[in-house]
Every structure is written in C-alpha cells, then in structure tokens.
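Build the 3D model from these lines:
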Amino acid sequence: MAATPISAIFLMSATLRLNPGVTVDLLSAALLLSGVGSLIQSLGPWKFGPRLPFVMLPGGAPLILFMSIAQQHGLRTATGAVLLTAAFTFLVLPVFTRLLRFFPPLVIGTMIVIVGVNLVKVGALLVTGQPGAPGFADPARLGLAFATIGLIVLFTRLLRGVLRRLAVMLGLAAGTALACLTGQVHAGALLSGQLVGVPQPLPFGTPVFDLVAALPLMLYSLASMAEATGQTVINAEAVGKDIDIRSDVPRTVRGDALTSLLGGFFGLPLMVTSGENIGIVRVTGVRSRYVTAAAGAVLVVLGFLTPVARAISVMPSAVVGGAAMAVFAVITVLGVQMLGRASLEDHTAALTCAVALALGLLPVLVPGVYAGFPSGVRILLESGVAVGALTAAVLNVFFHHLGRGTAAAPSVAATAVPAEAPGTAARA
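I've put the predicted structure just below:
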C-alpha cells in the first residue's frame, strides 16, 4: 500500500515536471484516497465494495494514460478525463455485467500478465529515469535499487511471523537508510511546513471535459472492469470465500468508480483495485478484510499528516522503484497462474494468448513503435493493457462463441471459486 502511491506520484511528478509543493499535496491525496478506497472495498457499504481484502491505489496503466493526456492536452484536460471515465464506468456497468461470459480465465490471465509487465516497467523507470535523460541508468541508483530488492529477499528469508509479512516495508526503510549513508537522500524540506493539512481540491484548476481526449481512458475502463473481474475471482480464491460473480464484481467496479471520482477532484489518475495486494495476500497468508480496512484507516490518517508526505517525498525514487519492481512482478506470476487453468494445450487458446501478449507487450518492448500514428490513435495503441485485453476478448469470441459446434470457453464464473466448507466465507 506504500510502494504504489509513492511510485505513482513520483513518476507523475518527474514526467510532468510538477513543483515540490504540488508533489507533496498529490502524495497526501493519494494516501488519503487509497485509504478511503480500501475501506470501501473491504467493508462494502451499500452496493459498493465486494467485502474482500482489497486495497485501492493509483493505477499503473491508467497513470500512463493520464500522463499521456496531460502531455498532449494539459493537466486540466487529464483531470476532466478521469472524472468523465468514472461517470462512464457507472453508465456502462449494467451492460458489462451481461458480457462477463466473454471474459474467461484465458482473457483475464493474459491481461493480468500484461498489466504485471507494464507495472514492472513503471517501477524500473523510477530507478533508471527516462532513456536519454541526464543520469539515465546511473550505476549508483541501480545499485541502490538492487540492494533494496536484495534486502526484501533477505528479510523474507530470515524473518518469521509478522516481521516476515512486513518484508517489503522493511526493505523500503532499509533501502532509505542505505541511501542516507551513501548521500543519496536530500531532506532539506523535511522539517518545514505545518503538521496537519488537507489535500488541495482541483490542484491543476477547473477540469476541462474533452470527450475525444478522454476516449483512450474511457476505453481502458472497459479493460479495467474485466481486470476487476479477474481480481475479484482471484482474491476470493485466495481467502477461500464463495462469491456470486454477477453481484460481487459490480460491487468491486462501483468501488473503483466512486474512488476514482473522488480522486479526480484531487488531481489523481484513476484509482483501481490492487492486483499486487492479491500477491501480498498469497505471500503472507493474511486473509482478513478487516486488516486491509485497518490499513486503509491508517492511510487516511497519514494523508492528513503533512510531515509524513514530506518524509516520503524525500525517499529516493531508486529505493521506491526497486521495491515496486519486486511487488509488481507478483502480478505477472498471478496471471501465469490463471493461464494455467485456461487449457492452453488447445491450439486456439494458445494462439489467442500468444497474439494478445504480442500486441499488448509490443509498446513495452519497442517504445515509440506507434510514433507515426495520429496522437489520438497512438495514445490508445500505446496502452498495451487495453490492446491486449481487447485482442484476447475478440479472439476468444471468434474461436469459442461464433459458429455452431464450437465449444465455448469456460467463463470466469464457471472456473472461479470452488465451494468451501461452511464458515469459510465468514472467517474471510
């Protein structure tokens, strides 16, 4: 819950050249809204939230789209795009729930793999900086990131119980301490400013609502709904809870949309349920939704404590990036695990996965591959998650739902969660 908001705001600040005051303000807002969203998803008030141990964080792929829109059309338009997309999600959700059968583990698993690879790249750019920029891939920064990863591995190996579950946080702290010893931390503004503050609403000014500029983000939201479907299923499996996919998935998506709507007013990109959180659940064995709710409450408090945001803001990006790479890679593993249930020995399933991965990972592997396309088309194509998810869904329909005599691929609902012994859901 710490690595993602920090890395997202660091990347956003560095890419869009935001001043330190705005960066600290956005970091406070990210902590606050991550906490609010986690409370919504974990506790499930009314029709919002599936009551699973979810946390909500600024999204990886939506962050990239947000920055692309900001660079093309300005920060006010990017903020408007977030607000439009949140409203769009509420509008299309009733239709989406009728299309869930077109998103089997084959589609969801492929998309989660692409999401994981994209997020690892986001973490890596925090370490290296942008290619061609001064100091790109500085050996000292790389060494600090690798040391942070090594410390996380070491803590996981040597510690037991609760301390082992805190290996990522301890790795961040130890990596920052190492950076202090090597002179890579600049804490000049750490003690300045007030103790308690409220994040500033609309930090970039009045939003500009441009449907054309917002279109890539709105299209991505469809893929995000499918991603939320897979995450809800995987999370329910991780905690041993029997769910109704037709009611619980919409609750997850509504929680996403509501938190994104609130976050948009504070200048944040779309907020999404966290795939890496599911990895933490798997690794630690902590399955209670009240743990994520309590952690969400802590984040809400931290969002109002400005010294915390200032302290985090001096944490070296190489340390944050190293920890983020380790945590984000868990998503890829979860996607591979889901693909293991997708009958890849079937040639059509293997081809669907292969083509979707090729197109979805192309902008990651070959940056600038779509530079010759018009800007609106380029923004969409460069979202490998959206392209990969759409490709997998279309090919799945083509191979398994069109024509007579073709066996439909098993739906997410059909393969989602096996029945558990009585009381398991209550314990989760």
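
all contacts plus neighbour counts: C-alpha atoms, from now on.
Noted.

where do the strands sit along the stretch 151-300 of the chain?
Assigned by DSSP state E, counting those that start in this stretch, the strands in the stretch 151-300 of the chain fall at 271-273.

What is the neighbour count of Gly285?
Neighbour count of Gly285, defined by other C-alpha atoms under 10 Å: 12.

hmm, I was thinking of Ala177
The burial count for Ala177: 16, using other C-alpha under 10 Å.

List the contacts of the most centrally placed residue in the chain.
With distances taken as C-alpha atoms, centre = their mean, Gly59 lies nearest the centre of the chain, 3.7 Å away. Residues in contact with Gly59, defined by C-alpha atoms under 8 Å, 6 or more residues apart in numbering, are 8, 269-272, 274.

Please give the structure of this sequence too, so both can be compared:
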Amino acid sequence: MADHPVDEKLPALKMATTGLQHVAAMYAGVVAPPLIVGAAIGLTATDLTFLTGACLFTAGLATFLQTLGIWKIGARLPFVNGVTFAGVAPMTAIVASTEDKSDALPIIFGAVIVAGLLGFLAAPVFCKAIRFFPPVVTGTVITLIGISLLPVAFGWAQGPNPAAHDYGSATNLGLAAITLLIVLLLRRFTTGFVKQIAVLLGLVIGTLIAIPFGVTDFGPVADAAVVGFPTPFHFGAPQFQLAAIISMCVVMVVSMTESTADMLALGEIVERPADEKTIAAGLRADTLGSAVSPLFNGFMCSAFAQNIGLVAMTKIRSRYVVAAGGGFLVLMGLCPMAASLIAVVPRPVLGGAGVVLFGSVAASGIQTLVRAALDKDNNVLIVAVSLAVGIIPITAPEFYHAFPETARIVLDSGISTGCVAAVLLNLVFNHLGRGGHDAHDVTHPMEAGEELTNTPKAPAAS
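Prediction:
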C-alpha cells in the first residue's frame, strides 16, 4: 500500500527547495519577536544577533518535534513551528516592568518554561475543553494581538532611537513607506513563490534603497562568526516570578487554542483529519518545544498558520518537506552570520514591513470573528467589552499606574487581559445556565474544520 501523501519522502532536491520555501514564508515571523523584545531591552547588535539565531535554532527543533514526532508527541503533520507572536506584547510588558533590564530575559525564560511544562501536562485535557474557546474568543484575542503589535511597527518606522535627531524624520518615514509600497506591489502583481516571500523581498529591497541614506549598518555581519552555537542560558539562569508566569500561561492558552484550530485546518487540507489523539500529540509538541526553547535562549513556540496556506497552494503535503525546512532553521541558528543579516535591516524598513505583518494579524482576527455569530447580541457584547479591556494598555498606558508592579505585568498586556475577559464573558453568556444548548449559539473550532481550511491566517497568533 502506498504511503499517505503526508508520509511521502520526496527526492532530495525537491525536498530541499520546497523546505526552503516554507522557511522563506515564515522567516520574517520568526525574527520579528526577538527584534521587538531585544529592542525593548536595549540589547547590543551582537546580543540581538545571538537572540535571533537562538530563536531560529529552537524553531527548527520544535519543527522536528512536530513533524517527525517521538512517542505521543508531535501531530506528524506538515507544521512549521516558530516563535509565537502572541507572546510579544506580554514579554515587552515584562521588560517594561523590570528595573534591571539584564534580568528581563531570565524572567521571560523562566515564565516560558513553567507555561510550557503546565501546557504539556494540560494537553490531553485541553483538547477536550476547546469548546470554551470558540471564534468569538479566539477572534477577539487574535485581533488584539495585531492591534497591540502595530505601535511597534510605527515606532520602528520613525527610527531606532527616540532621542536621535532624525527620529520621525521624513527620510525614515519615507523609507518605511517605500518598503510598505514594495510589499504591496509584490503581493498584488506577483504569484507563487515570489508572492509568498513578498515581506522578505521587501526587507531586502528596502535595505538596499536605504544604503545611500547612511542608515544601513553592516557592522553586525562583519563582526559575526560563521559558526556558533546558542550557548544554554547565555543571558543568565531562568528566574521565576509569579506575575510573569501567569502572563505567559495566558499566552500558552491562546497559543494552544490557535494550534488546535490550525491542526483541524491542516488535517482537512492534507486529507488526514486531526482527531483528538492527533490534537493532543500536537499540543504536546508545541508545549514541550516551548519548555525546551528557553534552555537555548528561545521563546515560546507554536505552529505557523501561514505555512498551512503554502501547503494548500503547492499541494505538497509531505511532513518530511517541512522537517527539511526545520533542518534549514537549525543550520541558520548555528550560523551567527546568517542570523546577523536581519540586524542589518534599518528600523524604518522593518517598520514598513511590520505594518503589513502586524496588520495582517489583526485582519485574521476579524476573519475569525466573521464565524462568531455576531448577529447575536451576546457575542457582540463579548467582543465589544473584551476589545475595550484589551485596548486599555495601548490607548492609556498609565491606566494601571496605581497597581503593584507585579500585577502590571499582566494588566499592561492587552492580550492577556482581553483574553481573560473574552473567556469569562463567553462562559457567562454562552455556557452558564444554558445546559447543552450553547453549541447552537456559538460555533467553536471543533465544529468548524471545513471553514478553517478556507480561512487564511497570519503568523502572529501561531
């Protein structure tokens, strides 16, 4: 009997080229979180390169775990895993609340380790409780992720240093606008592989255009080694703070919810429907990958949804192709010079691309909300209040100034507070006191597999 297309091993050359295509489609999504967090901490170019390489390396390991699998770990589907965007806003909130910035990464790493281990233990139960995270909840949270990240793109567009004389200058904003225009033109007038890597090409072209303006620094590449290894605990031993752990546990819940939806969608596309056993195995891979990632200085990992679209487009369903992409990620993580290339990209250029990248996250949240039965007043109320609660830290950054610093780590993350509000309101309005009839009032991911296959999603929530 012939192997299922998911288990097919393609010729080496085709395996390598199609694997690289998966890497190209998700590369910008992997390197953006360490750039955001590293900039918030104020890391040097060398440390920023190291952090980016570490995230590439751990993304490769997590991809191996998901595609190849061991024991009851791994969905064994063509999933690319990488740093989840959902954790960016909570991590920057942790950075902002940490007086000694050198402690920020150890605190984040400690929180991710605990959240990953708890998620691993909860995976068999979580796959049964997914009905409490319908589109009205996940759509609200994904929208908040995009809205929370957009100010980062706007800050990048103005320049790397708010104290610099050229911060917000016409040159910087012009470079951001040109990069945005390039990405839009590539997405509009190209097809296939070029269209898939439009953001990556936009970064390259934008960087080349920026050279005559003197804002491109090739120093990080010149100083980077060709071969290196993400030394365990490079930034210090993990520290465990309760508020940070709670914040990252909320992110883990969001990440597990999105991964479940992604597995349902991908299972339909590759014609190997994801059952409860597959979902539990996939969640174990996500959470274990997240728990191991900080050992090598990486962040929380989750499935990347944009690669699902690539599988649907190319019709190449082999999980070994994606595993080959994981191999390239590991190799890039072991080559600091390759990782340092992203440090060359001027912040305004990153800002222009970030508008597309982060804005698409918010748009995918809106797409999810389309399935949330918003013709019902209860669901409209859930979305309205949850979005309002989640937007508070963005529109009124000092709103919680009177609260203790430990509490502000959670409260200053609109994603965390918005998620908690959405889950609680959904329980109150769509579950409590409604017996077994809540399913008639709201569609949840376990009942929307076919719809999910036609819903493109951005990388941020995955």
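
how near is the residue nearest to the centre of structure 1 to Phe398 of structure 1?
To Phe398 of structure 1, Gly59 of structure 1 is 30 Å away according to C-alpha to C-alpha, to the nearest Å.

go on, Pro131 of structure 1?
39 Å.

can you check Ala137 of structure 1 too?
From Ala137 of structure 1 across to Phe398 of structure 1, the span is 44 Å (C-alpha to C-alpha).

Between the two, tell me which one has more neighbours.
Ala137 (19 against 14).

Quick one: map the residue nearest to the centre of structure 1 onto structure 2.
Structural alignment places Gly59 of structure 1 opposite Thr84 in structure 2 (criterion: TM-score structural alignment).

Aligned against structure 2, show me the partner of Pro199 of structure 1.
Aligning on TM-score structural alignment places Pro199 of structure 1 opposite Pro230 in structure 2.

My read is that that match contacts Gly53, right?
Yes. Look at Pro230 of structure 2 against Gly53 with C-alpha atoms under 8 Å: they come within range, at 7.3 Å.

got any residues that touch both of those two?
Common contact partners of Pro230 of structure 2 and Gly53 (C-alpha under 8 Å, 6+ apart): 333-334.

which one of these two has more residues nearby?
Remark: of Pro230 of structure 2 and Gly53, Gly53 carries more neighbours, 34 against 22, as counted by other C-alpha under 10 Å.

who touches the aligned partner of the more buried one in structure 1 in this structure?
Alignment note (TM-score structural alignment): Gly53 of structure 2 maps to Ser28 of structure 1. For Ser28 of structure 1, the contact set (C-alpha under 8 Å, 6+ apart) comprises 199, 302-306, 309.

can you tell me what part of structure 2 stretch 328-339 of structure 1 aligns to?
Mapped onto structure 2 using TM-score structural alignment, stretch 328-339 of structure 1 covers residues 358-369.

Quick one: name whatever helix or strand follows the helix ranked longest in structure 2.
Longest helix of structure 2, by residue count under DSSP state H: helix 12-41. Where DSSP states H and E defines the elements, the next helix or strand beyond helix 12-41 of structure 2 is helix 45-67.

Give me the mean deviation of that following helix from structure 1.
Compared with structure 1 after fitting, helix 45-67 of structure 2 deviates on average by 1.9 Å (mean C-alpha distance after the TM-score superposition for structure 1).

in that helix, what's buried?
Neighbour-count burial for helix 45-67 of structure 2, counted by 16 or more other C-alpha atoms under 10 Å, picks out 45-46, 48-67.

Helices of the stretch 201-350 of structure 2, start to end?
Taking DSSP state H, counting those that start in this stretch as the test, the helices found in the stretch 201-350 of structure 2 are 219-223, 242-269, 276-292, 306-314, 319-333, 336-344, 347-370.

what's the burial count for Ala295 of structure 1?
Neighbourhood size, Ala295 of structure 1 [other C-alpha under 10 Å]: 18.

And Gly321 of structure 1, by the same measure?
Gly321 of structure 1, neighbours per other C-alpha under 10 Å, totals 36.

That one touches Ala145, doesn't it?
Yes. Between Gly321 of structure 1 and Ala145 there is a contact at 6.7 Å, judged by C-alpha under 8 Å.

hey, what's in contact with both of those two?
Contact criterion C-alpha under 8 Å, 6+ apart; residues shared by Gly321 of structure 1 and Ala145: Val127.

For the closest residue to Ala243 of structure 2 other than its chain neighbours, pull up the helix or strand it's in.
Leaving out its chain neighbours, the residue that sits closest to Ala243 of structure 2 by C-alpha to C-alpha, 6 or more residues apart in numbering is Thr406, at 5.4 Å. Assigned by DSSP H and E, Thr406 of structure 2 belongs to helix 405-411.

quick one, what contacts Leu61 of structure 2?
For Leu61 of structure 2, the contacting residues are 289, 326, 330, by C-alpha under 8 Å, 6+ apart.

For whichever residue in structure 1 pairs up with the first one, which non-adjacent residue is spatially closest?
Put plainly, it is Gly289 of structure 2. In structure 1, Gly289 of structure 2 lines up with Thr259, judged by TM-score structural alignment. The shortest distance from Thr259 of structure 1 to any non-neighbouring residue, by C-alpha to C-alpha, 6+ apart, is to Gly37 (5.5 Å).

Also Val281 of structure 1?
Arg287 (6.1 Å).

Next: Thr391 of structure 1.
Nearest non-adjacent residue to Thr391 of structure 1, counting by C-alpha to C-alpha, 6+ apart: Ala356, 5.3 Å away.

which ones are touching the aligned residue in structure 2 for that neighbour?
Using TM-score structural alignment, the equivalent of Ala356 of structure 1 in structure 2 is Ser386. Each residue near Ser386 of structure 2 by C-alpha under 8 Å, 6+ apart is listed here: 140, 418-419, 421-422.
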